[in-house]
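Chemist: let's see this in three dimensions:
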Amino acid sequence: MTNSGNGYVTYTTNNNIGTIEFYHPKGNSLPGNILRQLADAITKAGLDDKSNVLVIKSGGEGAFCAGASFDEMKKISTEQEGKDFFMGFANVINAMRTCPKIIICRVHGKTVGGGIGIVAASDFSIAHTKASVRLSEISLGIGPFVVGPAVGRKLGKAAFSTLAFDAKNWYDSEWALHNGLYNKVVDTVEDLNSAVDEISSDLASANPDALTQMKDIMWQSTGHWGPTLEQRAEISGRLVLSDFTKNYIKSFEEK
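Modeler: Below you'll find the predicted structure:
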C-alpha cells in the first residue's frame, strides 16, 4: 500500500480476489507517481499466488478517472520529460496487457483520456449508468496516441475515431456498452458492487490455468505494443510542448 496526501494506490486480497484501488484528490487524475505505483501494483499482483483474478477501481464518488494531470503536464519543459510522463500511461497499459490474470474494471463515474485506456486494457468492465466517456486529447493539442492501441482494439477503428475526433463531447454509458468498451452497465452503486463481486467471485473459483490461457488468447497479436507505445509516448511528449497545448491548459485553469 502506498498512501499520501497526493493520492494513493492500494492492493488488497480476499478470497482469491486481488483489488487495486487508485485515488487522487483532483478527480482521480493520473500524475506520474500514481501511474508508476499503478503499473507496479498490477505487475506484482499478477505474480501474487493469493489472487486468481484482479479488480481495478478508483476511490471517491466523483469521476472514475480524469485522465492526465494538468499540473504535471504544464511543468514539462523538454521532449524527454514529456516522453517520460506519457510512458507512465504506456507502462500501465502494458502491465495490464502482460498480467497473466483476468482484470475486471469497476467504473463508477465519468472517465476521460488515460482513464479510458485503463478501462479498454481491462478484460471485463462493469460501469455505472452515469459513467460517460470522453477522449479529450485532440482538444489539448495532443491526441490519444498512447491509449489508442488499447481503445482501438476494444472498440474498433470507427468508434475509436468517434471518440478521438469528437473530443469536446461526452458519450454516455449506453454508447460505451454498445461499442464494447463496457461489458455491463448497471443503475446503482449497489448494483455495481454486486455485479463486480459476482463475476470476480466466479472467476476466482475457476481454473487459474484456464484463465491464464484465455488471457493469452485474448491478447494475441499485441506483442509489439512495447515499442509501439514508447513511440506514441514520444509523439505526445513532443506535442505537449506546443504553444497550443500550453495555452489550452492555461485557459482551462483560468475558467
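Chemist: use CA for all of it now, contacts and neighbours both
Modeler: Will do.
Chemist: is residue 96 in contact with residue 103, as I believe?
Modeler: Yes: using CA atoms under 8 Å as the test, residue 96 is close enough to residue 103 to be in contact (7.5 Å).
Chemist: these two: which is more packed in?
Modeler: Legend: neighbour count by other CA atoms under 10 Å for residue 96 and residue 103, higher for residue 103 (26 against 23).
Chemist: which residue ranges of the protein form strands?
Modeler: All strands of the chain, identified by DSSP state E, fall at 2-4, 7-14, 17-23, 53-58, 102-107, 111-112, 124-128, 133-134, 184-186.
Chemist: show me where the chain has helices.
Modeler: Defined through DSSP state H, the helices belonging to the chain, from first to last, are 32-46, 70-73, 79-98, 114-121, 137-140, 148-155, 157-165, 173-178, 189-204, 208-218, 225-239, 243-254.
Chemist: nearest spatial neighbour of residue 121, skipping sequence neighbours?
Modeler: Nearest in space to residue 121, with sequence neighbours left out and distances taken as CA to CA, 6 or more residues apart in numbering, is residue 150 at 5.6 Å.
Chemist: right, and the one you found touches residue 123 too?
Modeler: No: with contact defined as CA under 8 Å, residue 150 and residue 123 do not form a contacting pair (11.0 Å).
Chemist: to compare against the first, here's the next sequence to fold:
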Amino acid sequence: MQYETLTVDIVGHVATVTLNRPDVRNAFNETMIADVTAAFTALGAHDDVRAIVLAGNGKAFCAGADLNWMRKMAGYSDEENRADAMRLAQMLSAVYRCPKPVVARVHGDAYAGGMGLVCAADIVVAVETAHFCLSEARLGLMPATIAPYVIRALGEQASRRYFVTAEAFDCATAQRLGLVSEAVSAQALDATVQRIAETLCANSPNAVRECKQLVQDVAGQTIDNALIEDTAVRIARIRASEEGRDGVSSFLEKRTPRWRDQ
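Modeler: Purely as a prediction, here's the structure:
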C-alpha cells in the first residue's frame, strides 16, 4: 500500500500507520484525509492484520488541520465546505469503526483534529510529556466532526470545559479523564505499544472484532429487554463460532488455540 502522506508497515499481524508530514507537525489536508481513510479501510479488510498502531513522524503526533488547507477552505462555497467536512468525518469514522483494534502511539502533542484521531482509537498510549488541546474556539471554529469521539473519550463535563476554553492539558490530566490508557516515558513507549499489540494478537481475531463492536453498540444504551435479548443473541452466536468452540476446547484441553498458529 503506497500513500503520499503516511507510511504503512505490516510486521506479523500488526500494521503500523504513521502520519508522515513532519514539516507541518503532521497536520492533515485533503490528501492525508483521503490516505488515512483508504489505509484504515484496507487494513480493516486485511485478513492477516489483527491490530493497528496509529503513530506520527516528527515532533508532534498531529497538530490538526493544515493552515494552508484551512485558508483554501475559507473561499469554498457552503456546498463545498459541507463536502469537505464530510470527508473529514468519514476519515474519523474509518478509524473508529475499523473492525481491527486501533492503538494510538502518541509520542508528541495532539491538537484539534489530532485529538479526534486519538479519541477514535481504542487504546491510547502516550508519552508523559504530550499535551492535548481542542484549540478550535481560538480560531473562531468548533470541534464539530471530532465531537462524537472526543465526548465519548473525555466525557460530557470535561468536553464542556475544553471545547469552550481551548486550554491545553497535559498527559496526566488526559489519563485522569480516561482519554489516555497508559502514560509512559519516551523510552518505554515502543515497548508498551508492542506489549499491547502482542496481547491483542494473542486473542481470538473474531472475538476481538465482536468485542469492539459490542462496546460501540451497547455504550449509552438503555438496559431494556431489547438490549438484554441482543446481548444474549451475541454470546450464543459466538459460542457456536469456530473460534469460540476452539477457544473453549483449547482451554479445557490445555493446548494452544488454533488462531495463534496462523
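Chemist: once they're superposed, what TM-score comes out?
Modeler: In this superposition the chains share a TM-score of 0.81, using TM-score structural alignment, normalised by the length of the first structure; 216 aligned residues with a CA RMSD of 1.4 Å.
Chemist: ok so, going back, show me what contacts the residue nearest to residue 121 of the first structure?
Modeler: Residues in contact with residue 150 of the first structure (CA atoms under 8 Å, 6 or more residues apart in numbering) are 93, 117, 120-121.
Chemist: same check on residue 180 of the second structure?
Modeler: By CA under 8 Å, 6+ apart, residue 180 of the second structure lies in contact with 123-126, 171, 174.
Chemist: most neighbours of all the residues you listed, which one?
Modeler: Of all the contacts of residue 180 of the second structure, residue 126 has the most neighbours under the rule other CA under 10 Å, reaching 32 neighbours.
Chemist: quick one: the residue mapped onto it from the first structure from residue 80 of the first structure, how far?
Modeler: The alignment partner of residue 126 of the second structure in the first structure, by TM-score structural alignment, is residue 127. Using CA to CA, to the nearest Å, one gets 36 Å for the distance from residue 127 of the first structure to residue 80 of the first structure.
Chemist: next one: residue 225 of the first structure
Modeler: Between residue 225 of the first structure and residue 80 of the first structure the distance, using CA to CA, works out to 20 Å.
Chemist: tell me which of the two has more neighbours.
Modeler: The residue with more neighbours, out of residue 225 of the first structure and residue 80, is residue 225; 17 against 14, by other CA under 10 Å.
Chemist: how many residues are close by residue 186 of the second structure?
Modeler: Tallying neighbours of residue 186 of the second structure according to other CA under 10 Å, which is how burial is gauged here, yields 16.
Chemist: quick check: it touching residue 125?
Modeler: No: distance between residue 186 of the second structure and residue 125: 10.6 Å, which falls outside the contact criterion (CA under 8 Å).
Chemist: nearest to residue 237 of the first structure, of the strands of the first structure?
Modeler: Closest to residue 237 of the first structure of the strands of the first structure, according to CA to CA: strand 111-112, at 18.6 Å.
Chemist: quick check: the closest one compared with the second structure, mean distance?
Modeler: Relative to the second structure, and after both are superposed, strand 111-112 of the first structure has an average distance of 0.6 Å to its aligned residues, where the measure is mean CA distance after the TM-score superposition for the first structure.
Chemist: which strands or helices does that strand pack on?
Modeler: strand 133-134 (3 or more CA pairs under 8 Å, 6 or more residues apart in numbering; DSSP states H and E).
Chemist: show me what the strand it packs on packs onto, helices and strands only.
Modeler: Checking 3+ CA pairs under 8 Å, 6+ apart, strand 133-134 of the first structure ends up next to strand 111-112.
Chemist: now do 10 Å
Modeler: Taking 3 or more CA pairs under 10 Å, 6 or more residues apart in numbering; DSSP states H and E as the contact definition, the neighbouring helices and strands of strand 133-134 of the first structure are strand 111-112, helix 114-121, helix 157-165, helix 173-178.
Chemist: go through these and name the closest to residue 13 of the first structure.
Modeler: Proximity of these to residue 13 of the first structure was assessed by CA to CA; the nearest stretch is helix 114-121, lying at 20.4 Å.
Chemist: chain center to that closest one: distance?
Modeler: Taking CA atoms, centre = their mean, to the nearest Å, the mean C-alpha location of helix 114-121 of the first structure is offset from the chain mean by 3 Å.
Chemist: cool, and stretch 47-66 of the second structure?
Modeler: Its chain's average C-alpha position is 9 Å from that of stretch 47-66 of the second structure, according to CA atoms, centre = their mean.
Chemist: need the contact partners of stretch 160-167 of the second structure.
Modeler: Under the contact criterion CA atoms under 10 Å, 6 or more residues apart in numbering, stretch 160-167 of the second structure has outside partners 111-112, 132-139, 142-144, 147, 150-151, 154, 159, 168-169.
Chemist: return the most buried member of the helices and strands packed on strand 133-134 of the first structure.
Modeler: When those are scored by mean count of other CA atoms under 10 Å, the highest mean neighbour count falls to helix 114-121 (a mean of 26).
Chemist: so which elements touch that helix?
Modeler: By contact count (3+ CA pairs under 10 Å, 6+ apart), the secondary structure elements abutting helix 114-121 of the first structure are strand 53-58, helix 79-98, strand 102-107, strand 111-112, strand 124-128, strand 133-134, helix 148-155.
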